[in-house]
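Chemist: just to be clear, the model below is a prediction. Sequence and coordinates:
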Amino acid sequence: MTNSINKDLILRERLALQRTTLANQTTLLAFLRTAMYFAVAGLSTHNVLKIQNSLLIEIGFYTSSVVILVLGIINFWRHKKRIAQNRKHIGDYKIAYYE
């Protein structure tokens, strides 16, 4: 009996990787949005808060914004690399069927 390649399995794997890629991009956009919120908070702190150390609070918001942005970019590239490593294994089910 000859084993055939399960094309539905390969299609599901490809679709799962596409969903994972889209989720990774969405996560990057969420990091970017959060970083922008912190930057806007830093910009508006000086005008809204009339306290002595508002400059320190602004610097804290700006620093948090940059850190969040850098962490988001690192997270995006790390997951993108992992997704690319898994993509090359799709379609290699022939090896399991013909050995």
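Modeler: Nice, I can see it.

Chemist: C-alpha from now on. contacts and neighbour counts both.
Modeler: OK.

Chemist: in this protein, which helix has the most residues?
Modeler: The longest helix of the chain (DSSP state H) is helix 7-48.

Chemist: show the subsequent helix or strand relative to it.
Modeler: Using DSSP states H and E, the helix or strand that follows helix 7-48 towards the C-terminus is helix 54-87.

Chemist: in addition, the following structure is provided for comparison:
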Amino acid sequence: MLFTLVLALTSCSDDLDVQQSYPFTVEVMPYGDKIKQGETLELRFEIKPEGNYANTLYTIRYFQYDGEGTLKLVDGPVLVNNDRVLLESKTFRLNYTAQSS
């Protein structure tokens, strides 16, 4: 399972369409790198901003470049390759289910 996860951090105002990027890191809990067809792997993430910014929105999108599978936000939608999904929290979990060996 190889895929790239892209997170974006933006800030918006009701009066202006202003987008600003702020520095942050993403911590990922360790997970196994081997998965069999039909197995599901839980991935846990936490966004750690370098400051405390008001009205920030976090989004996620992914690109799967090896193998086949589905990626789903736990208690949320299945992610579609290259579609952006709004995150409701800085801490989130994804389930990846392998559909190839």
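Modeler: Done, it's in. Fair warning: this is a prediction, and the values are worked out from it, not measured in the lab.

Chemist: TM-score of the superposition?
Modeler: Put the two chains on top of each other and the TM-score (TM-score structural alignment, normalised by the length of structure 1) is 0.23; 38 aligned residues with a CA RMSD of 4.0 Å.

Chemist: before we move on, back to that, give me the helices and strands touching the longest helix of structure 1, please.
Modeler: Packed against helix 7-48 of structure 1 by the contact rule (3 or more CA pairs under 8 Å, 6 or more residues apart in numbering; DSSP states H and E) you find helix 54-87.

Chemist: give me the distance from the helix it packs on to the chain's centre.
Modeler: In this view, helix 54-87 of structure 1 has its centroid 9 Å away from the chain centroid, taken as CA atoms, centre = their mean, to the nearest Å.

Chemist: secondary structure element for residue 42 of structure 2?
Modeler: Taking DSSP H and E as the definition, residue 42 of structure 2 sits inside strand 40-49.

Chemist: now for that strand, which elements pack on it?
Modeler: strand 24-28, strand 91-98.

Chemist: now the angle between strand 91-98 and the shortest one, please.
Modeler: Orientation check (axes from the mean of the first three to the mean of the last three CA atoms, to 10 degrees): strand 24-28 of structure 2 against strand 91-98 gives 50 degrees.

Chemist: sweet, I'm off.
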